[in-house]
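Asks: I'll drop the sequence and a predicted model, then ask my questions.
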Amino acid sequence: MAAPHVLALPFPAQGHVIPLMQLSHRLVEHGVEVTFVNTEANHALVLDGIHLVGVPDGLPDGDDRKDLGKLIDALSRHMPGYLEELVRRSEASGDTRISWLVADPAMGWAFEVARKLGIRVACFWIASAAFLASMFRIPQLV
């Protein structure tokens, strides 16, 4: 039986990429195959034992990638197609079938792509559990 194959997809910001990269390394240590999807701008920064895949973020060269509004808009419009194409190319090439998508909640559109392709999903929350619990209680706090 082939090892599980996880597709890891962080939001392209340092505080999101690094924790998911650390989780990816732990998965590799336990025999899981990991493909880490990153934007091309961040792609050159990464590491050992993990298949790194760069995809366009949808912004033209020279555009301000620190403008969060522009980045989020471009990601949600362009990356679903890139992600689906990446999965289909991977499977067509004979690579191990992707078993799981582990993604940042800021990349919520990716869960729809995974569901469409029959891939199981897990959400990876990068902040503290206390912050997550607080977010769930915002309506009561308001």
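Replies: Structure's in. What do you need?
Asks: only C-alpha atoms for contact and neighbour calcs from this point on.
Replies: Will do.
Asks: Give me the contacts around the longest helix along the chain.
Replies: Longest helix of the chain, by residue count under DSSP state H: helix 68-92. Under the criterion Cα atoms under 8 Å, 6 or more residues apart in numbering, residues 55-59, 65, 96-98, 107, 109-110, 113, 117 lie in contact with helix 68-92.
Asks: List only buried entries from the residues you listed.
Replies: Buried residues within the contacts of helix 68-92, defined by neighbour count using 16 or more other Cα atoms under 10 Å: Val55, Asp57, Gly58, Arg65, Arg97, Ile98, Met107, Ala110, Val113.
Asks: here's the one I want to compare it with:
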Amino acid sequence: MELSQNLAEHGVKITIVNTEFGHKLLMFSLPESSKRQQQIHLVSIPDGMEPGEDQNNLDKLCDSILRFMPTYLEDLIGKINGSSDSKITCVIADEFMGWAVGVVKKMRIAQASF
């Protein structure tokens, strides 16, 4: 989030993609002023887990993420790039979402990871 805020201060438009489960936790913890920032947009995609499934079962969660989220991410990027003046031109993925690099390479979008 700190990286996003620093980039936004320099005029970069940011879309943070999280799982639906993580998104709910993030939105609950953010102050209202953060939710209204113009440069940073928070969106979610499904992780493939069913409602009520144990999100703490890391084996099942990781398997589900790797099976389902790449398709959801590709669809999300396609929708954003197809309907917006602000195209996604670079994706930054952390170590937990390294699979996203393969998705954006396939879409010929610049990527960075940390």
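Replies: Structure's in. What do you need? Since we're looking at a predicted model, the values are computed, not measured.
Asks: got a markdown table for the contacts of helix 68-92 of the first structure, with secondary structure too?
Replies: Rendered in a markdown table, the data for these read as follows (DSSP: H, G, I helix; E, B strand; the rest coil):
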| residue | secondary structure |
| --- | --- |
| Val55 | strand |
| Pro56 | coil |
| Asp57 | coil |
| Gly58 | coil |
| Leu59 | coil |
| Arg65 | coil |
| Thr96 | coil |
| Arg97 | coil |
| Ile98 | coil |
| Met107 | helix |
| Trp109 | helix |
| Ala110 | helix |
| Val113 | helix |
| Leu117 | helix |
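Asks: what sits against the residue most central in space within the first structure?
Replies: Nearest to the mean C-alpha position of the first structure, counting by Cα atoms, centre = their mean, stands Leu9 at 0.7 Å. Residues in contact with Leu9 of the first structure (Cα under 8 Å, 6+ apart) are Leu20, Phe36, Val37, Asn38, Leu101, Val102, Ala103, Asp104, Met107.
Asks: Map the third one across to the second structure for me.
Replies: Using TM-score structural alignment as the criterion, the counterpart of Val37 of the first structure in the second structure is Val17.
Asks: which SSE is that match in?
Replies: strand 14-19 (DSSP states H and E).
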